[in-house]
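[1] how would this look folded up:
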Amino acid sequence: MTTRRKALEQIAVGCTALAMPNWSLSSTNQIMKRPIPSSGEKIGIVGLGTWQTFDVGSSSTAREPLKDVLKALINAGGNVVDSSPMYGSSEKVVGDLSSELRLENKLFYATKVWTTGKQSGINQMKSSMQKMRCETMDLMQIHNLQDWKTHLNTLYDWKERGIVRYIGITHYVDSAHDELERIIKSENIDFVQVNYSINNRNAEQRLLPTAKDKGVAVLTNRPYSGGSLFRKTKGIKLPEWALEFQCESWGQFFLKYLLGNPAVTCVIPGTSKERHMIDNLGAGIGGLPDEVMRNRMVKHLQSL
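    The predicted structure follows:
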């Protein structure tokens, strides 16, 4: 897999070259993109989550490595960055760094509303947009379905007025999947964000097929099951047959399983380390497993 390794090396080299903003220097090996069903606009299939990882406040020392994470994302053709007011200072850190790196027109900004009441929701969303320095928010999601009926009415109005481009709903536990499915069927939303991993496949039963059928884009959170997948595979060699779909790490193994499901639009693992971002991006380069291979991946993991 020399070609694939060179592709990832070029991403890393490109990130170093981008010490000063110069976005003409980009890798020729870009991650795949998938369309948002409601519009046809394409986004990178590997994005970036910011829970905990970007909650670093104003510390310049802690912020500096995060610039390299954002550079790696852009250099590989990625663009989705997901945040929330629940994530401490993450929204402001994303906004400050993306402005400093001149990424305003290169990122697909996603955040959430996480409060109760119409005016409280409006105030919080305006605050989030200010922190992320977005005049128009690409994607505003209702976090964990908190007072979702109230916020959805506001978001319908905001979308019509061009304040937000897309509307979404989110959750992170299996018990919410039925309600997410009902909302997808009854409301006019663009995105659903849901917990999904190779060892937690409840979303495959009904939620993901419904999203695909209704033309709703899917973001996946908790792709590593809170790190438990890495603990399970620590010290264990990746199976040789993983190279059949250009997979070179366990992280890519877990992400490629998700991306092998055509209902998934983008995975958003969180990281504060450039090398992990580059490895994650590798899941979006090369082949993806078909259904037969995905079943083999599940059985292999269960055998460990």
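[2] okay, CA-based contacts and neighbour counts for the rest of this
    Will do.
[3] Endpoint to endpoint, stretch 49-64 covers what distance?
    17 Å (CA to CA, to the nearest Å).
[4] how near is the spatially most central residue of the chain to Asn195?
    With distances taken as CA atoms, centre = their mean, the residue of the chain nearest its centroid is Ile268 (2.2 Å). Remark: distance between Ile268 and Asn195 (CA to CA) = 11 Å.
[5] how about this one, so we can line them up?
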Amino acid sequence: MHTRLIPSSQQPLPVIGLGTWQTFDVRSTSAYPPLQQTLATLHAAGGTVIDSSPMYGRAEEVVGDLTSQPEAPDAFFYATKVWTQGREAGIQQMEDSLRKLRRPSIDLMQIHNLVDWKTHLRTLRDWQAAGKVRYVGITHYTDAMHDELARILSSETLDFVQFNYSILDRHAEKRLLPVAAERGVATLINRPFTEGNLLLRVRGKALPGWAAELGITNWAQFLLKFLVAHPAVTCVIPGTSNPAHLADNLLAGEGELPDEATREKMAAYVRGL
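    Just a heads-up that it's a prediction; the model follows:
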């Protein structure tokens, strides 16, 4: 799988990861086997990033349970979030996340949807200095907040920013992606399928014949490869609990990537469907 460097550390990160919103929020261990296979599929393809949040129900705890075997814990890059008001509440929530994920420290802690971000950022600076978090980031999921994310990136030193971006939702290209590149901030891309709407749009439609020139064999690969090809994108994190769907997604991180002219051709084709 292709990798991109995290600018603040030069650590390589595989370009396709896994989101856990809804998909890993299960109530019974009887639902664990396919999720275990999903994580095994991610690992086998060279993927590492697992993104979660306290907002996602039991997802953190489920990830912790499934990666608790002796050989598994350090095989992944764990990203989660703080999503509450106030310093003490934030500390308690982050401690709870470490406990649920069964981690003494976390690779990436993000301030979810900018909730009380100034308060939590001060705490995270301390945690980062103490080695409890490796990287610090901020997130949102709507176009309306891209300018605010860019403004914060311009005024604060951060390692990551997570936001929405897809082949038909390209608002992030206007300012946010350029600012992230300029400031040396790694990017995680959420909602790459616009919560499944893009997959519904292309369902039953034929891939263009020229997609084969890029080694593209399915629509998930087509939609994700468009994103991965942007030079300011570090990692895309589509959510799924289905190992077969994840295997399709992961193919986007391999092989030739489209140039800018081909990316525009890809977007025009999807718009025309």
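[6] Report the TM-score for the pair.
    Put the two chains on top of each other and the TM-score (TM-score structural alignment, normalised by the length of structure 2) is 0.99; 273 aligned residues with a CA RMSD of 0.8 Å.
[7] Overlap in contacts, Ile268 and Asn195 of structure 1.
    Thr220, Asn221, Pro223 (CA atoms under 8 Å, 6 or more residues apart in numbering).
[8] Specify the local secondary structure of the last one.
    Under DSSP: H, G, I helix; E, B strand; the rest coil, Pro223 of structure 1 falls in the coil class.
[9] ok, the aligned residue in structure 2 for it - contacts?
    Residue pairing (TM-score structural alignment): Pro223 of structure 1 is matched to Pro192 of structure 2. Neighbouring residues of Pro192 of structure 2 by CA under 8 Å, 6+ apart: Asn164, Tyr165, Ser166, Ile167, Leu223, Leu224, Leu227, Val236, Ile237, Pro238.
[10] Greatest separation within those residues: which pair is it?
    Ile167 and Ile237 (14.5 Å; CA to CA).
[11] hang on, the earlier thing: next, format the contacts of Pro192 of structure 2 as a markdown table and append secondary structure and distance to Thr23 of structure 2.
    A markdown table is the format used below for the contacts of Pro192 of structure 2 (DSSP: H, G, I helix; E, B strand; the rest coil; distance: CA to CA, whole Å):
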| residue | secondary structure | distance to Thr23 of structure 2 |
| --- | --- | --- |
| Asn164 | strand | 18 |
| Tyr165 | coil | 20 |
| Ser166 | strand | 20 |
| Ile167 | coil | 22 |
| Leu223 | helix | 20 |
| Leu224 | helix | 19 |
| Leu227 | helix | 22 |
| Val236 | strand | 16 |
| Ile237 | coil | 12 |
| Pro238 | coil | 10 |
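[12] ok, and the most crowded of those residues?
    Highest neighbour count within those: Val236, with 31 neighbours (other CA atoms under 10 Å).
[13] What's that residue aligned with over in structure 1?
    Aligned partner of Val236 of structure 2 by TM-score structural alignment: Val267.
[14] That match against Thr220, yeah?
    Yes - assessed by CA atoms under 8 Å, Val267 of structure 1 is found in contact with Thr220 at 5.0 Å.
[15] who touches the spatially closest residue to Met94 of structure 2 that is not a sequence neighbour in this structure?
    Computed as CA to CA, 6 or more residues apart in numbering, the closest residue to Met94 of structure 2 that is not its neighbour in sequence is Val82, at 6.1 Å. Counting by CA under 8 Å, 6+ apart, Val82 of structure 2 makes contact with Ser53, Pro54, Gly90, Gln93, Met94, Met109, Gln110, Ile111, His112, His120.
[16] Lys81 of structure 2 and Glu254 of structure 2, how far apart?
    28 Å.
[17] I misspoke; the intended subject was Asp169 of structure 2.
    In terms of CA to CA, Asp169 of structure 2 sits 23 Å off from Glu254 of structure 2.
[18] and Ser249 of structure 1, how many neighbours?
    For Ser249 of structure 1, using other CA under 10 Å, the count is 17.
[19] Now check structure 2 for the residue matching it.
    Match for Ser249 of structure 1 (TM-score structural alignment): Asn218.
[20] Looks like its match contacts Asp248 (just checking).
    Yes - the criterion here is CA under 8 Å, and Asn218 of structure 2 meets it with Asp248 at 7.1 Å.
[21] Need the overlap of contacts for the two.
    Joint contacts of Asn218 of structure 2 and Asp248 (CA under 8 Å, 6+ apart) do not exist.
[22] which one is the equivalent of Val26 of structure 2 over in structure 1 nearest to, not counting chain neighbours?
    Aligned by TM-score structural alignment, Val26 of structure 2 pairs with Val56 of structure 1. In this structure, Val56 of structure 1 finds its nearest non-sequential neighbour in Ala62, 6.1 Å apart by CA to CA, 6+ apart.
[23] Tell me how many other residues surround the one you found.
    For Ala62 of structure 1, using other CA under 10 Å, the count is 15.
[24] ditto for Ser28 of structure 2
    8.
[25] do Pro33 of structure 2 as well
    10.
[26] That one belongs to a helix?
    Yes - counting by three-state DSSP, Pro33 of structure 2 is found in a helix.
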